[in-house]
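Trainee: everything below, folded, please.
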Amino acid sequence: MVYSTLLATTLFAGSVFAHPYTDISDNPTATIDNGVVIGTSTSLPDSKTIVNQFLGIPFAEKPVRFSPPKPAQPWKSPYDATQYKPACIMKFNYPEAKRNITIKNYATPGPPAGTSEDCLNLNIYTPAGAKAGSKPVAFWIHGGSFSHGSGSLPYYEGSKMAGHEDLVVVTINYRTNIFGFPETYDLPKGKWNLGFLDQRLALSWVQDNIAAFGGDPEKVTIFGESAGSGSVEGLITAPPEPVPFRAAILQSGSANTNITPTGSWINATKLAGCNEDDFDKTLECMRQVPATKLKDLIERAMLNFQPLSDNGTTLANFPRDIRLKSKKDNTIMARVPVLLGSTADEARLQDFMNITIDQALKAWIPDVSDSQVSVLKAYYPIGSPGIKNNFDQVSRIVTELAMQCPTRYIAKDFADADLKSWRFIYNASFANTEIFKGSGAYHSSEIQTLFGTFPEKGATEFQEELSREMQKAWGKFIRNPSEGPGWGQVPEIGIFGDGVSPESDEEPKEALKVVDENIVEPRCVVFEGLWKKVLRVVLSIEMEYLHHHCAKNPIVQRLPCFIWRGISEETGRLSGFRSDQTLAGQCWALYKGTGDRHIEPKAVIDEFPWSSFAEQTDLDPLEYLSPPSNDTSETTACTTTPGPDRLACPGAIAAWFTLVDEKGHVNITAGQCRSATEGSCRTVACAPRGNVTVDRDEVTGHMWNPVTIRCVLSGSGGIWQNNGSTLVIEMGYAGDE
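Mentor: Below you'll find the model as predicted:
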């Protein structure tokens, strides 16, 4: 999932924000199932448009830490929604210098009501006098790298957008960092991504209640930036049922990479003194740690927490596959019109100021070679237009490879799937919203222009004109998604801002210019293959390459570095593995008896003889692991003495603890089929086995038993010990249990 973990969500937070509204006395009210809600009203600068605000309405009860949200209960007296309520707890990692920059750029001023774990509330901005159920709804999901953020921050104040475009604007809070995305598979499967569950409950609340505030629940558009944009695509490719929106806008982010544990949960439990052998005890201990202490521990340890792919419960395993396949199967995702875009200088951030292009690329792209770096430099030579120095070069390359080009490819995916798809690029910079001199159209810089929340001091006429032009485009799309924002579908792009900057000459600029994508991003044609490699959309790799990635990073070293994440139905090859802490997939431990992924303190082995495997079998392992055809499957009853021609293939294996020896190794005959909860046998459909063997494992002399056997699409796979010296690799099918 690309949630811009590379680019921290950075929003200018000047000490003086615009105060364009005048309080008026008559308080608006709305009546919903929970009770009466009392709001407030403000007038826009034209003094003609009045917007009602209902702030801090709870859509959930105070959440139990590390548990899903529960709907808010009715209140006995009218609810005061005239002021914002607390934001969710935010995380800003050390070292101190970087932390201070992030807080300065993002959290100054901070949320008006501070932070709390009791934070699941939303804000509604609606035109005064709106009849029940009459207005389209814009549902905003904030960014913040899944570490921080709030719908109550000043940048997202929705009165101007609501008033100017005659919309109902909703902004929400959701849990982030360890509180929202604890990164542990030991929680029940449907409860891994608590922050996403918060978002979905807020959407459900809107469906049930927004009509009372003038909104039409049948005309909801979801939109978000950075992590919020990734959340939007997560809702598209793993939608609730029924789908609670009819269109989507993605700003600088997508859900295109599988994200798996980094080890932060285990590290956090150790720091908190809660690393018990029993997970229930660990969880209860972690719930007792004061929130402020837990926040400080993870910040000082510089731990990051991200969503986990949960096979479509809240986050699809392979969003790109789903986008493309939805043309034939329109039930697997929300087939809605989309507007996607990015800023012209996404990576023009302090993070890239003091590093070379070699350092940036080698940290970002696994195993990028010196020759590849040289090629990239050749495409972005210093001295070419817009690239005057090393910082320009680094930021331009990362901007295009990490954001601009991927947005192009994803928009094309939607179009190829016969979905209406439009693109934009924001290319404007103003003195009153710069995060440093020359910061350009940096990541998130479009937000204040879109919402009209830029500071009054230093504002220019063109800044106001550009703000209205963006609001009109978004409003047009939200009111009638099928007709788009006012320009043609891809490959056309709407360019906002025309490159205006504080250093611009007096030459007039156009607020909106429409061009062909190849004119503004010709290099994206060249980089499409590299993008697929980086994001692991479809892998076609040698096993030595796969293992090398796993072994070089001690956090993700596993035995034997096989990843049962999925089989591409189009290619029949494995797809989705993790090469480091931020890119797709995970190497799996094949022991512990839990049948799941685990973070181990050290590697089980340091290398695995994939070359020997290939030489002795004369097979490409990835080709061999193609799923068997349906006509080869058969139903077999599991017994205590299964035949030697069957793979162990339950949908999940979670209760084999009693079958491990003193070393923690599982001793089960290959093919044993066990219930995930009771250890009993059940009937499954397994493909006949076609063994591939290696007479001798050059490293250990033997192989582990088949514990990590997981459902892959409708199947399961595993690596197990056959006779103590033979490596058997198998792919079989079994129904989910």
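
Trainee: please make it C-alpha for all contacts and neighbour counts, starting now.
Mentor: Noted.

Trainee: which strands and helices sit next to the longest strand along the chain?
Mentor: Ranked by residue count under DSSP state E, the longest strand found in the chain is strand 215-225. Here strand 215-225 touches strand 135-141, helix 194-209, helix 227-237, strand 247-251, helix 461-479, going by 3 or more C-alpha pairs under 8 Å, 6 or more residues apart in numbering; DSSP states H and E.

Trainee: quick check: angle from it to helix 461-479?
Mentor: With axes from the mean of the first three to the mean of the last three C-alpha atoms, to 10 degrees as the basis, strand 215-225 and helix 461-479 are set at 130 degrees to each other.

Trainee: the helices in the stretch 201-350 of the chain, which residues?
Mentor: Here the stretch 201-350 of the chain has its helices, by DSSP state H, counting those that start in this stretch, at 227-237, 264-271, 279-288, 291-300, 319-325.

Trainee: please enumerate the helices of the stretch 401-550 of the chain.
Mentor: With DSSP H, counting those that start in this stretch as the criterion, the stretch 401-550 of the chain has helices spanning 405-416, 446-451, 461-479, 517-520, 523-535, 543-552.

Trainee: dump those into JSON lines; add mean neighbour count and distance to residue 82 as well.
Mentor: Listed next are the helices of the stretch 401-550 of the chain as JSON lines, based on neighbours: other C-alpha atoms under 10 Å; distance: least, C-alpha to C-alpha, whole Å:
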{"stretch": "helix 405-416", "mean neighbour count": "21", "distance to residue 82": "39"}
{"stretch": "helix 446-451", "mean neighbour count": "23", "distance to residue 82": "20"}
{"stretch": "helix 461-479", "mean neighbour count": "20", "distance to residue 82": "25"}
{"stretch": "helix 517-520", "mean neighbour count": "13", "distance to residue 82": "45"}
{"stretch": "helix 523-535", "mean neighbour count": "16", "distance to residue 82": "44"}
{"stretch": "helix 543-552", "mean neighbour count": "19", "distance to residue 82": "53"}
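
Trainee: one more, please, to line up against the first structure:
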Amino acid sequence: MRPVLSTRHGAVRGITGPDGIARFRNIPYAAAPVGPLRFTPPRPPAPWTGTRDADTYGPTAPKAPYAPPLNRLIPEVDIPGEDFLNLNVWTPDPAGRLPVMVWLHGGAFSNGSGSVPGYDGTAFARDGVVLVTLNYRLGAHGFLHLGPEDPAPANLGLLDQIAALEWVRDNIASFGGDPRRVTVFGQSAGAMSIGALLAMPAAKGLFHRAVLQSGAAHHVLSPGSAARVGAELASVLGVPPTRADLAAVPLERLLAAQQRLRTEISARPDPALWGEAALNLMPFEPVVDRTNLPRPPIEAIADGTAADVDVLVGFTRDEFRLFTVPTGLSPLVTDDLLDSAAAAYGLPPQGVLAYRASFPDAAPGDLFAEIATDWFYRLPALRLAEAQTGQGARAFVYEFAWPSPALDGDLGACHAADLPFVFDNLADPGFAALLGDRPPQHIADSMHAAWIAFATTGDPGWPAYREPGRAVRRFGATPTLDHAPREHLRVLWDGLR
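Mentor: Prediction:
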């Protein structure tokens, strides 16, 4: 069956499977950002006549591959083509008025796409949600900033996301979705994008609930740091630091240079060279440009910019082990390196002693993963929940705690391990290297149901996060509701993170 639905730019023809779910892929939400549009804000797509086939995934944003060994653990899709500002829709009932969920993929703002098979929206549509995935500009194309003389706006990748949400507002009713019940959800860079969107005036009113997985509202660059990254990119390429000169660089050279910057930041995480990117370990991130993103997101949210948005935010138990175990970094961490890294995060020596006391049998590499997990992911999530509740808004917190058996069990509940559980796509082979054999379906059942409930009602099924209880839903082999977990470690970071 080939259903045909109308959008403001033309009709699209999808495909309905035996399960009754209609799928529409490769619908343009903005014009191709190439040629003279390469470093400009997104513009509406050109209308088309007739009916556009929407049965296969379209092009994905240009990107270099993940560096080894992450390329073996994180699924990636690369479909060439210029018209990559596109989205995909799964709907169980085009005549319905159903809640909508819009997925923003992760990938450190330089990788990923909405076309990864593990992000297939069938399970969400099966359970009564209209699901949307999308592509947005990555790397320098999406997040380049060259300083106060730069004529082009920063945060083009975020503006792409806003354009996609505007498309949802204007068109999703044709697909059976309710534009007044839109939940945006994302993981890693996708969640950090949502943290920025919660503070951006242009995103106001485009979504009503937000789910942030392994990312919150702390990972941004100041204009000065972003300009340093941009200047270094130009230096690597041997061109002047201007948009025109960078736009003239062949795409493959630009992507290779971006990847080189990531490697250099990891090898030399010196704030004097990279600013905030030295700690964030990502050269391209949202920029507090004073225009599109006027203030650091966590500060704006604490002042009420998102007080009308329900938030579900969380982390995995062992986030940073994805970056220390497969790479072989963990056994190389010495006590001295641990102390230096903790100091770079702002944690004083007595804080390191508290971690050592909490994990007395842990090697230095394991303690580093604990501290880095807290700095990168856990504390930003809790601070976002605190900021929301401080404005009288509802915020719910979760922890994903199922330890993967992959790599002899050393990964633990690492970064990205929660993704196939949320999408109820445990059988997808793209995640097999990360999850091992037979990941538990009952955890997928409970997580996926909680996300559905939150998008539908604003309540995922456990108490909101507020003092003094600080309730945290723990998704592990045995589900639990924890109250103020790791409180003695959380308070170590008060005033620091």
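
Trainee: before we move on, the earlier item: how about the helices of the stretch 401-550 of the first structure in JSON lines, adding distance to residue 304 of the first structure?
Mentor: Shown next, in JSON lines, are the helices of the stretch 401-550 of the first structure (distance: least, C-alpha to C-alpha, whole Å):
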{"stretch": "helix 405-416", "distance to residue 304 of the first structure": "23"}
{"stretch": "helix 446-451", "distance to residue 304 of the first structure": "25"}
{"stretch": "helix 461-479", "distance to residue 304 of the first structure": "33"}
{"stretch": "helix 517-520", "distance to residue 304 of the first structure": "35"}
{"stretch": "helix 523-535", "distance to residue 304 of the first structure": "19"}
{"stretch": "helix 543-552", "distance to residue 304 of the first structure": "19"}
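
Trainee: not counting its neighbours along the chain, what's nearest residue 247 of the second structure?
Mentor: residue 38 (7.5 Å; C-alpha to C-alpha, 6 or more residues apart in numbering).

Trainee: the first structure: which residue goes with that neighbour?
Mentor: Aligned counterpart of residue 38 of the second structure in the first structure: residue 65 (TM-score structural alignment).

Trainee: ok so its match is a strand residue?
Mentor: No - counting by DSSP: H, G, I helix; E, B strand; the rest coil, residue 65 of the first structure is not part of a strand but coil.

Trainee: tell me how far it lies from residue 88 of the first structure.
Mentor: 12 Å (C-alpha to C-alpha, to the nearest Å).

Trainee: start to end distance for stretch 434-443 of the first structure?
Mentor: Start-to-end span of stretch 434-443 of the first structure (C-alpha to C-alpha) is 11 Å.

Trainee: check stretch 27-43 of the first structure too.
Mentor: 13 Å.

Trainee: check contacts around the aligned partner of residue 40 of the first structure in the second structure.
Mentor: Counting by TM-score structural alignment, residue 40 of the first structure corresponds to residue 15 in the second structure. Residues near residue 15 of the second structure by C-alpha atoms under 8 Å, 6 or more residues apart in numbering: 1-3, 22-24, 54-55.

Trainee: mind listing the strands for the stretch 1-150 of the second structure?
Mentor: Here the stretch 1-150 of the second structure has its strands, by DSSP state E, counting those that start in this stretch, at 4-7, 10-13, 15-16, 22-28, 51-53, 86-91, 98-104, 130-134.

Trainee: the last one vs the first structure, average offset?
Mentor: In the superposition with the first structure, the average deviation recorded for strand 130-134 of the second structure is 0.6 Å (mean C-alpha distance after the TM-score superposition for the first structure).

Trainee: surely residue 492 of the second structure and residue 352 touch.
Mentor: No - using C-alpha atoms under 8 Å, residue 492 of the second structure is not in contact with residue 352; the gap is 9.6 Å.

Trainee: what's the match for residue 470 of the first structure in the second structure?
Mentor: Residue 470 of the first structure maps onto residue 447 in the second structure, by TM-score structural alignment.

Trainee: in contact with the residue nearest to that match when sequence neighbours are not counted, which residues?
Mentor: Of all residues not flanking residue 447 of the second structure in the chain, residue 422 sits nearest, at 5.6 Å (C-alpha to C-alpha, 6+ apart). Contact analysis of residue 422 of the second structure by C-alpha under 8 Å, 6+ apart lists 444, 447-448, 451.
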